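S.K.: Provided below are the primary sequence and the corresponding predicted coordinates.
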Amino acid sequence: MSATPLFLGPAEIRELAADLDIRPTKTLGQNFVHDANTVRRIVTASGVGSDDVVLEVGPGLGSLTLGLLASAHQVLAVEIDPVLAGRLPETVADRAPDQAAALTVIGADALKITAADLPAMPTALVANLPYNVAVPVLIHLMSQLPSIQTALVMVQLEVAQRLAAGPGGRIYGVPSVKARFFGEVSQAGSVGRSVFWPEPKVESGLVRIRRYPQAPWPVDEAHRKRVFSVVDAAFAQRRKTLRGALSGLAGSPVKAEEWLRGAGIDPGLRGERLAIEDYVALAAQLD
């Protein structure tokens, strides 16, 4: 069994940041976790084990990375900030030397990562995602890396609630539908502000995606794009009925109505009433 890593506390986080002359920026969504119990909670909730290759996005100073290395077989850490990416291996070697060889740092933008950029195929995604790009990063990685079977990400609490929302609710929208294209989505708890430095102005939440064991629809990129184009159109003007909202995509309101009825959907409904299965059925009408 590997030795327990020395987690980063508030003092260590500030010392590391000062040493690197890091001033956390809102642009990169840099809020560093400094509470060991929160790290342990996230790792436990993720369910990763000794067989997992974990993809971590935005490892920052390494708080969550240390926790993941203690449980996973390998951690692939994608970090856009070259200063942070350069320091992370040193931090891990200093605080978890037994696990240092299991870490690979990839200096890249997570929104541009593909399978070809990674030395191994990840089985899990666990990350404290930057608030400003959380949903695009999550959707991009789930679409580009089908090897990811589970995802547990920390995002702004409101975003976690939207991702996990079901059809018919006020906060159900584009993120809710798109996340469900890949798997079952659920909230996995909330995280207070005090465990971060600097302290964010909003609460955080954990959201989990479990990829469908057997996808109930085609998951190739061309089909995914067709489904997502329908979703985007349906929610572009939320006050419109689907007959009106999809008229541009269909070519006219009349064609939109024919299209909807062909998929067994009432043209008078609005986008928030449809489940992912309905959007897949609509996309099939485009084939």
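M.R.: Cool, the structure landed.
S.K.: for the rest of this, base every contact and every neighbour count on C-alpha atoms.
M.R.: Will do.
S.K.: in which helix or strand does the most centrally placed residue in the chain reside?
M.R.: In the chain, the C-alpha nearest the mean C-alpha coordinate belongs to residue 138, at 2.9 Å (C-alpha atoms, centre = their mean). Using DSSP states H and E, residue 138 maps to helix 134-144.
S.K.: what's the first helix or strand after that helix?
M.R.: That would be, after helix 134-144 and using DSSP H and E, strand 150-156.
S.K.: in that following strand, what counts as buried?
M.R.: By neighbour count on 16 or more other C-alpha atoms under 10 Å, the buried set for strand 150-156 is 150-156.
S.K.: let's bring in a second model and compare:
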Amino acid sequence: MTIRLLGRTEIRNLAKELDFRPRKSLGQNFVHDANTVRRIVSSSGINRHDTVIEVGPGLGSLTLGLLDRGATVAAVEVDPVLAQRLPQTIAEHSHSEIHRLTVLNTDILTLRRADLDVEPTALVANLPYNIAVPALLHLMAEFPSIKTVMVMVQAEVAERLAAEPGGKDYGVPSVKVRFYGRVRRFGMVSPTVFWPIPRVYSGLVRIDRYETTPWSTDEEFRDQVFNLIDIAFAQRRKTSRNAFLEWAGSGNESASRLLAASIDPARRGETLAVADFVRLLQRSGESEEQRAQRVRSSST
């Protein structure tokens, strides 16, 4: 049976029925444009073999689009009123497809693998503006089974996520998401497709996890790499030598570690790619003699 997507009138009627008023504190802006929903779902590349985590399904616009694609959906909704109403909305608009929906009334930042009966293969969501980056990084870390991510975020956040080293928007989120995979922009979304209408444009970002990870992804290693990223951007105008001074213990040691990782100590953190941070951590475990030998070898 064909699934009926929600339109502007149905969104408003649902809100009225529930006596529901969107809360800015929860980033509640709901898509009411069917073409935008289809665009998001199509760009994600998901199919009937996928199990999708959807963050903040709200009144169910994108949820219906995901089910229409044939996917199984785990919808995570923090608002108890919306979480309770969602299965009814899906049943009314899709009838036989309700069995492919699971609704979890919880905070996405506390979601763990044990909370789901199956391993998700994709994340597709209109992420709440206020927690977009923390939610994205948490889910990528917690669910290594997620291979594809398609999220709609505030345009400014989309620009930061997709920024390349050295650009004005390049920062901590840009580097950390690339620890997991390749990042691409998928265009802008007008505020007029939402209710209520936000004051900013949104952007679509897709992340494809590396098929073969270039480095270790265990928690301890990831945390150490992320710590280096945080240090480098804490005072982004500093040279790498000075930024890592406290971490390394001295200026000479900082320069030595950077050179061993093939990084010019005069470069700033905002020019370093995720592979540079990984290499810096890997080489920092070498002895001073090993690093010196590596530097000598690279200069000959």
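M.R.: It's in. Remember, predicted model here, so these are calculated numbers, not experimental data.
S.K.: can you give me the TM-score here?
M.R.: The TM-score (TM-score structural alignment, normalised by the length of structure 1) is 0.97; 285 aligned residues with a C-alpha RMSD of 1.0 Å.
S.K.: in structure 2, what range does the helix holding residue 138 of structure 1 match?
M.R.: Alignment note (TM-score structural alignment): helix 134-144 of structure 1 is matched to residues 132-142 of structure 2.
S.K.: what's the matching stretch in contact with?
M.R.: 108-109, 112-113, 146, 153, 157, 173, 176-177, 180 (C-alpha atoms under 8 Å, 6 or more residues apart in numbering).
S.K.: doesn't residue 52 of structure 2 belong to a strand?
M.R.: Yes - Residue 52 of structure 2: assigned to a strand according to DSSP: H, G, I helix; E, B strand; the rest coil.
S.K.: what do we get in structure 1 for it?
M.R.: Per TM-score structural alignment, residue 52 of structure 2 is aligned with residue 54.
S.K.: again, but for residue 249 of structure 2
M.R.: By TM-score structural alignment, residue 249 of structure 2 lines up with residue 251.
S.K.: so what's the residue count around that match?
M.R.: Look at residue 251 of structure 1: counted by other C-alpha atoms under 10 Å, it has 10 neighbours.
S.K.: helix, strand or coil for residue 229 of structure 1?
M.R.: Of the three states, residue 229 of structure 1 takes helix according to three-state DSSP.
S.K.: could you report the neighbour count for it?
M.R.: Neighbour tally, residue 229 of structure 1, other C-alpha under 10 Å: 14.
S.K.: with residue 14 of structure 2 instead?
M.R.: Neighbours of residue 14 of structure 2 using other C-alpha under 10 Å come to 16.
S.K.: the helix holding residue 138 of structure 1 vs strand 150-156, what angle?
M.R.: If you take axes from the mean of the first three to the mean of the last three C-alpha atoms, to 10 degrees, helix 134-144 of structure 1 sits at 170 degrees to strand 150-156.
S.K.: helices along the stretch 51-200 of structure 2, start to end?
M.R.: Assigned by DSSP state H, counting those that start in this stretch, the stretch 51-200 of structure 2 shows helices spanning 61-68, 80-94, 132-142, 155-162, 172-178.
S.K.: residue 62 of structure 2 matches what in structure 1?
M.R.: By TM-score structural alignment, residue 62 of structure 2 lines up with residue 64.
S.K.: so who does its match touch?
M.R.: Residue 64 of structure 1 neighbours (C-alpha under 8 Å, 6+ apart): 33, 39, 43, 127.
S.K.: kindly recompute the last result at 7 Å.
M.R.: Residue 64 of structure 1 makes contact with residue 39, according to C-alpha atoms under 7 Å, 6 or more residues apart in numbering.
S.K.: got it, and residue 172 of structure 2?
M.R.: Counting by C-alpha under 7 Å, 6+ apart, residue 172 of structure 2 has contacts 229-230, 233.
S.K.: neighbour-wise, which one of the residues you listed leads?
M.R.: residue 229 (24 neighbours).
S.K.: corresponding residue for that residue in structure 1?
M.R.: Using TM-score structural alignment, the equivalent of residue 229 of structure 2 in structure 1 is residue 231.
S.K.: what of residue 151 of structure 2?
M.R.: Using TM-score structural alignment, residue 151 of structure 2 sits opposite residue 153 in structure 1.
S.K.: what's the local residue count around the residue nearest to that match when sequence neighbours are not counted?
M.R.: Spatially, and ignoring its direct neighbours in sequence, residue 153 of structure 1 is nearest to residue 127 (4.9 Å; C-alpha to C-alpha, 6 or more residues apart in numbering). Residue 127 of structure 1: 28 surrounding residues under other C-alpha under 10 Å.
S.K.: which stretch of helix or strand covers residue 206 of structure 1?
M.R.: Secondary structure (DSSP H and E) places residue 206 of structure 1 in strand 204-211.
S.K.: so what secondary structure elements neighbour that strand?
M.R.: strand 150-156, helix 157-164, strand 183-191 (3 or more C-alpha pairs under 7 Å, 6 or more residues apart in numbering; DSSP states H and E).
S.K.: on that earlier part again, need the contact list for the residue nearest to residue 153 of structure 1.
M.R.: Going by C-alpha under 7 Å, 6+ apart, residue 127 of structure 1 touches 56-57, 152-154.
S.K.: could I get those residues as a markdown table with distance to residue 212 of structure 1?
M.R.: Output for the contacts of residue 127 of structure 1, formatted as a markdown table (distance: C-alpha to C-alpha, whole Å):
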| residue | distance to residue 212 of structure 1 |
| --- | --- |
| 56 | 21 |
| 57 | 22 |
| 152 | 15 |
| 153 | 18 |
| 154 | 21 |
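S.K.: residue 71 of structure 1: which of the residues you listed is nearest?
M.R.: residue 56 (13.4 Å; C-alpha to C-alpha).
S.K.: okay, that closest one and residue 26 of structure 1: tell me how far apart.
M.R.: Distance, residue 56 of structure 1 to residue 26 of structure 1, by C-alpha to C-alpha, to the nearest Å: 20 Å.
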